[in-house]
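Chemist: sequence and predicted structure below; questions after.
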Amino acid sequence: MRGVNLIAEYDIIINELAGNGRGKTVWETVKPILEQRQINFDYHVSKYAGHTTRLAAQFAKVARFKPDVTPVLLVIGGDGTLNEALNGLMSVPRKQQVPLAYIPGGSGNDFARGLDMATKPEIALAQILNNMRPRMLNIGYYHETLKNDHRYFVNNVGLGFDAQIVDDTNRSKQKGRLGHWAYLSNALKAYTQQEGFSLTVHVGRQRDYYKHAFLCTTSNQPYFGGGVKILPQANLYDDQLELIVLETPHWWTVAWLFCLLLAGGRHLNSRFIHHYRQANLHLLVNSVEIGQMDGQVIGNRNYDLYLSTQPYPFWIDTSIHDH
């Protein structure tokens, strides 16, 4: 397939409610361009939580590759919408996987940041329409053995503090205004709610035990929380995951680490931070803790969590830049 230019036929899923209605605005910008250029597409509006997963699975069942024509699933929404679409596609066994395209229309859009996608919908669309072949990116995979829960993620999985922030943010009126300061205000609230918990990190034959873990985030790319660059070295193009662990800190430690975070990732050099870079991770939490995946809460429970990556084809050419 490499080196062959292909025509794409698009099945589009729109989450109009993403980003406090930004998903709908993006679609209203994109649809006339598709029609003007006479692009072959069909579209569906995601109407409830989990609907995108169902729509993506339905497309995966019927999508057919033809000579020089590739079926592409294009998602317009936030990171949660993209996560649902990926899990829908992965739920249907296929010999040839359906490439996934994405136009950011959410409040956080961390996947788009990690991929260096354009922020303007017209240019993001051009990055898709001018693409000529699938490009393999690494997606995250987790298996939680206590509930036998298998899922895929594009950004990160967090236990404890960052999941508490996600829960507070999703409940608050600041949902549509993510960024450093909205994140900081929710972080201060979550700090008062989150207690330390026991965490065991298995990496190969190494076993590290943290008696008072506070933050435990595994990431496939640098950003979380709507642009907070928590793991600068994380890369969608390699098969490595990055894990950051912080034990229960004093409030001044949190403030200091946040300043280092804003100063370009210097927080990873702090003695308070434990940092891992591995292809496979195993996390064990023996207390009931809140968890999040790609900005969506995955519940309060104990965790026996195995994390890894695998390649998946995406239909995006980021060499076209947003100017």
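Modeler: That came through, no problem.

Chemist: contacts and neighbour counts: CA atoms only from here.
Modeler: OK.

Chemist: how about the helices in the stretch 201-323 of the chain?
Modeler: 251-262 (DSSP state H, counting those that start in this stretch).

Chemist: now do the same contact list for the closest residue to residue 196 other than its chain neighbours.
Modeler: Setting aside the residues directly before and after it, residue 196 is nearest to residue 212 in space (CA to CA, 6 or more residues apart in numbering), at 4.3 Å. Counting by CA atoms under 8 Å, 6 or more residues apart in numbering, residue 212 touches 196-199, 247-248.

Chemist: residue 41: which of the residues you listed is nearest?
Modeler: Ranked by distance to residue 41 (CA to CA), these are led by residue 199 at 47.2 Å.

Chemist: now for residue 227, how many residues are close by?
Modeler: 18 (other CA atoms under 10 Å).

Chemist: what about it, distance to residue 186?
Modeler: Per CA to CA, to the nearest Å, residue 227 is found 14 Å from residue 186.

Chemist: comparison target, given below:
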Amino acid sequence: MKTDPAAPLFVVNPMSGGGRTKKRWPALERALARAGFEPDAAFTMYHGHGYGLAAAALEDGRRTIIAVGGDGTLNEIISAVIDAGQAAGVRVGTIPMGTGKDVGKCLGIADPVRAIRAIASGAERRLDVGRVAAHDEFGNPVVRHFLLELSAGWIPEVSKSTPRMLKLLGDTAPYIMTTFAKMLGPMNRDFEVQIDGQQFHGRYNSVSIHNMELWGGDMVAVPGAAPDDGLFDVIRWGPLGRRAVIKAVRDMQAGGTHLGTEGIDHHAARVIELASPKKSYLDADGEPGGYLPARIEILPGILRFLAPE
């Protein structure tokens, strides 16, 4: 059967949201049918499968691909579209079903009903995407992309270490619990940071690069950060001790009052270079982003995203 390029493909991660998506898919399918769709769905079976499903759909001529899952599932779809060089002709959307739903919250479509309405309306926003040139664990060059955030240092270790079963507890609680557990180990390391040509060298807890204002559920990393202004918001965290980290978490939960406090520095930038003498993992939208050293640059307005203005 020939693929209808106009019909969206729904790439469903049944294990997202701690496995809740698998249980909720039949109800979502009925909601999509009521919105006028005949849902054509492909289900991921392992990490990275969403990328492969999206790449195959693009080869078949598909022009709309919707991620049904978490921000990591959406990241795989976006990466496949950009890597294929088809961002100009392909629309991407999401029905957020993951733990944090950060992208959905930032775009006003965290609720599945609103997300389906946005997809059905066809309204588009042109969004910026981050491009990361980094290395894999063996030192080979890799390229990754991110829509929400990229981080290096202690913070991505929290995301990487959050158990799947904890994600059943809600949007923010799993990350808060893992944060406190990770405080028992080392929390700071040396970084070389270059932000639009300005050099910084020092000891930091983490360096994070944001394209939207939220992360970790309901925590506000950068109040008002816009995904369509052609700029990243970069935060240099540290060095921070346990009390400072606890205060920063509380300040982010309170709406983002952490910026400007001692030890936390904020910059707007287009190009960032990161390096560290310690092997440092990169988190890109909750997905593996490679290892340092890395060069990060913004791709302004590259993504056609189904969401209201």
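Modeler: Structure received. Here the structure is a predicted model, which is why all the values come from computation and not from measurement.

Chemist: and the counterpart of residue 56 of the first structure in the second structure, what does it touch?
Modeler: Aligned counterpart of residue 56 of the first structure in the second structure: residue 54 (TM-score structural alignment). By CA under 8 Å, 6+ apart, the contact set of residue 54 of the second structure is 11, 65, 77, 80-81.

Chemist: dump the residues you listed into TSV; add neighbour count as well.
Modeler: Compiled in TSV, those are given as follows (neighbours: other CA atoms under 10 Å):
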residue	neighbour count
11	27
65	27
77	27
80	23
81	24
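
Chemist: give me the subset of the residues you listed lying in helices.
Modeler: Counted as lying in helices by DSSP state H, out of these, are 77, 80-81.

Chemist: residue 270 of the second structure pairs with which position in the first structure?
Modeler: In the first structure, residue 270 of the second structure lines up with residue 279, judged by TM-score structural alignment.

Chemist: nearest spatial neighbour of that match, chain-adjacent residues omitted?
Modeler: Nearest non-adjacent residue to residue 279 of the first structure, counting by CA to CA, 6+ apart: residue 240, 4.3 Å away.

Chemist: tell me which residue of the second structure lines up with the one you found.
Modeler: Match for residue 240 of the first structure (TM-score structural alignment): residue 231.

Chemist: among the contacts of residue 212 of the first structure, which two are most distant?
Modeler: Distance extremes for these: the farthest pair is 199 and 248 at 11.9 Å, using CA to CA.

Chemist: list the residues that contact both of these two?
Modeler: By CA under 8 Å, 6+ apart, the residues touching both residue 199 of the first structure and residue 248 are 212-213.

Chemist: about what we covered before: let's have the contacts of residue 54 of the second structure in CSV, adding distance to residue 151 of the second structure.
Modeler: Listed next are these as CSV, based on distance: CA to CA, whole Å:
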residue, distance to residue 151 of the second structure
11, 26
65, 26
77, 20
80, 21
81, 22
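
Chemist: just curious, which of the residues you listed is nearest to residue 168 of the second structure?
Modeler: Using CA to CA, these come closest to residue 168 of the second structure at residue 11, 21.4 Å.

Chemist: what does the closest one correspond to in the first structure?
Modeler: Aligned partner of residue 11 of the second structure by TM-score structural alignment: residue 13.

Chemist: distance of residue 223 of the second structure from residue 169 of the second structure?
Modeler: Look at residue 223 of the second structure and residue 169 of the second structure: by CA to CA, they are 25 Å apart.
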